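Peer 1: Build me a model:
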Amino acid sequence: MKLFQCTNCKNPVYFENTTCEKCGNNLGYFNTIEEILSFPAASKTVYSPLQQGSALTYCANHKHNACNWLVSTESGTSFCEACSSNRTIPDLNDAENKLDWQKIETAKHRLFYSLHKLKLPTKFNINDQPLNLRFDFLAPDPNNPSAIKTGHANGLITLNIQEANAAHREYIKEQLSERYRTLLGHFRHEVGHFYWEVLIQPNPKNLDEFRALFGDDTQDYAAALQAHYKNGAPVNWRENYISSYATMHAWEDWAETWAHYLHLMDMLETSYSFGLSLDPEISKVLNLEVACDFDPYEEKDFQNIIKHYLPLTYALNSLNRSVGHQDAYPFVLSPPVIKKLTFIHKVVQF
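Peer 2: As a prediction, this is how the structure comes out:
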């Protein structure tokens, strides 16, 4: 993600900030130009830098401390693009539900930032049928907490809001022997299924190349799921897959790899925005010497992206270990996985 600053006092601010700690102004994100706008704390609106006299105001979910995006007062909707995609949200009268939902919205808005950077629409017409990205955020029944499953079907992504609870998420992570489990990761994975339906399935050329790389998408999914949880992943899965779960079915391999594509693009843009470069104090390791001097969203050559990304993951994991945390990116990108990522980059870019 790019860096942001208050347009009033130039203080660096985060993507989620609603107030500048230095000058006290309100802050709102204007997705159209990918910038944080600053305006007086007493004001309810700010004028758009794109059109003279056009006023912007906070998304309706700002009152719930769940969104800092700005919408045009003339748009006919009180919700921003990200919040407009919600079909169902939990009962906000429950304080715990509300807290979970706020965390969920934070992750989802970062997802929408990435989709905007990649110029990926969220509304399509496939074979004369609308296919739109939508979300159900559901609170589980205390008497049947496992009834709500996170997943995707025909553009609708369902998320059990317990995933916003760090203790619950860590418990599931341990139960499934996962090395990585985050809210943002969930969004990036599930949205991958949506884009398979709009970028791969209707396009014969893309579908043929997909099958050559990821496998047979016509394999019975329920049977594959049952076999995966019964037998586990192949012993040598790391040679061809980004995760053990990716071995379950071609769809899951695509979704897992898609999520990692969004991970690396976001991480590289952040590094570019900070002007990061690596010049390690060890000899004869030239592949660790990189300067993040390009915007990955403008880069056509995926090999250049990978060349810069891999050293960054080593540095990131080393920094995490320095403060007693586990690796932030506990994955190895094998040559077959890089080929899959290259295919995704080509499909998205062209």
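
Peer 1: drop to CA atoms for contacts and neighbour counts, all remaining ones
Peer 2: Noted.

Peer 1: What distance do you get for Ser271 to Val290?
Peer 2: Separation of Ser271 from Val290 (CA to CA, to the nearest Å) stands at 11 Å.

Peer 1: ok, which stretches of the stretch 51-200 of the chain are strands?
Peer 2: Remark: strands assigned in the stretch 51-200 of the chain by DSSP state E, counting those that start in this stretch are 55-58, 70-72, 86-88, 123-126, 129-132, 134-138, 151-153, 156-160.

Peer 1: Please provide the structure for the following sequence as well, for comparison with the first:
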Amino acid sequence: MDLDTVRTFVTAADAGQFQEAAAELAVTQQAVSKRIATLERTLGVRLFTRTPRGAELTIDGQAFLPHARELLRVSERAVASVRPGRRPLRVDIIASRGAASGLMRGFHRAHPEIELDVVMLFGIETAVAALRSGEIDATFRAVAAPGRPFPEDIVAARVLDEPLDLLTGPAHALADARSVSLADLVGHRIWMPGIVPGTEWAAYYDDLVAEFGLTIEATGPNFGSDALLDTVADTPSLATFMGGHTLPRIPPGGAPGGWPAGHGLRRIPVTGPTPVYPHSLLWRRDSPHPALATLRAYLGAAVSGQDAAGTWAPDWVIPH
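Peer 2: Predicted coordinates for the structure are as follows:
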């Protein structure tokens, strides 16, 4: 059913005259008559009778009117649900336990009046395509990965440098260290099954290995962080990297009773230099959503420490 004909019917019913309805809709009276005739053919009934005073609803027209109004209300709600400025701000955070998730929780606490839709997209190509189509308003990524300049209509700002910590089980050779240098990690097996070739985080760890001579293994299926922590806790020869803002947050030296209970995991700061993972916010240059500016201002005020002395990031990341 054509909503223009339904809207014309409701306007004519309220006005009582096709001529007044035409003026309100900014069309000709003939156009109003044609639309009403089309709707009557679709429904198979007459909706108006002409009288010297104008147009009066038939019994069928009176029965259809409340449903026609509801059709228009549903249409308006449907449009509003996807209209920037009226729909929630849509932000891609990649993963629920990552640093971006924590940043968005902080933003929500600071601005509870702003409705949010949080989504999780995988690759940077998917995220950029969603930005350009308007499906999302912003995404957190590490950019620009080497050889992958993003389109001119996409803007990026570096918002958080997340330090990497070493995570070990209680029997690991470095478990009791207060801190470790990158040189200390040479020769140790660092297991990270979540690294996927072609992603920006794979490019990051490739550069980290090349720069400091580390051994990072991405073999085996990725069953998620819980399974990774189980394996690290039970295997003295394995360790892994975990971002300092990534959940679960295990205090340096381990948590009382370990996490999960009984695991005895140790989180050890990495120094000399501290590798940091550079999170950036990407958005479309002409994004119409008004809440995006509020998010950018919040991140600019809430986050600090980028490019700090004693830290390392690949030379291809965008400057702060």
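
Peer 1: Tell me how they score on TM after superposing.
Peer 2: Put the two chains on top of each other and the TM-score (TM-score structural alignment, normalised by the length of the second structure) is 0.22; 127 aligned residues with a CA RMSD of 6.9 Å.

Peer 1: Mind listing the shared neighbours of Ser271 and Val290 of the first structure?
Peer 2: Common contacts of Ser271 of the first structure and Val290 (CA atoms under 8 Å, 6 or more residues apart in numbering): none found.

Peer 1: Among the two, which residue is more densely surrounded?
Peer 2: Comparing Ser271 of the first structure with Val290 by neighbour count (other CA atoms under 10 Å), the higher total belongs to Ser271, at 24 against 18.

Peer 1: Who are the packing partners of the longest strand anywhere in the second structure?
Peer 2: The strand that spans the most residues within the second structure, counting by DSSP state E, is strand 154-168. Helices and strands touching strand 154-168 of the second structure, by 3 or more CA pairs under 8 Å, 6 or more residues apart in numbering; DSSP states H and E, are helix 124-133, helix 225-234, strand 238-243, strand 266-271, strand 274-284.

Peer 1: ok so, going back, among the strands of the stretch 51-200 of the first structure, show me which one is buried the most.
Peer 2: Highest mean neighbour count among these (mean count of other CA atoms under 10 Å): strand 70-72, with a mean of 25.

Peer 1: For the second structure, give the helix that spans the most residues.
Peer 2: Identified as the longest helix of the second structure according to DSSP state H is helix 59-80.

Peer 1: wait, I meant the first structure
Peer 2: helix 250-274.

Peer 1: heading toward the C-terminus, what's the first helix or strand past that one?
Peer 2: Per DSSP states H and E, helix 250-274 of the first structure leads on to strand 277-278 as the next helix or strand towards the C-terminus.

Peer 1: Next SSE downstream of that following strand?
Peer 2: Following strand 277-278 of the first structure toward the C-terminus (DSSP H and E): strand 290-291.

Peer 1: re the thing from before, how about the strands of the stretch 51-200 of the first structure, which one is nearest Glu256 of the first structure?
Peer 2: strand 151-153 (12.9 Å; CA to CA).

Peer 1: From the contact counts, what lies against that closest one?
Peer 2: When contacts are defined as 3+ CA pairs under 8 Å, 6+ apart, strand 151-153 of the first structure packs onto strand 156-160, helix 183-195.

Peer 1: With distance to Arg211 of the first structure as extra columns, can I get the ones you listed in CSV?
Peer 2: Below are those laid out as CSV (distance: least, CA to CA, whole Å):
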stretch, distance to Arg211 of the first structure
strand 156-160, 24
helix 183-195, 15
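
Peer 1: ok so, going back, and the longest helix of the first structure, what other elements does it pack with?
Peer 2: Checked by 3+ CA pairs under 8 Å, 6+ apart, helix 250-274 of the first structure has helix 183-195, helix 204-214, helix 302-322, helix 335-349 packed alongside it.

Peer 1: Give me the buried stretch members for the shortest one, please.
Peer 2: Of the residues in helix 204-214 of the first structure, those buried by neighbour count under the rule 16 or more other CA atoms under 10 Å are 206-207, 210, 213-214.
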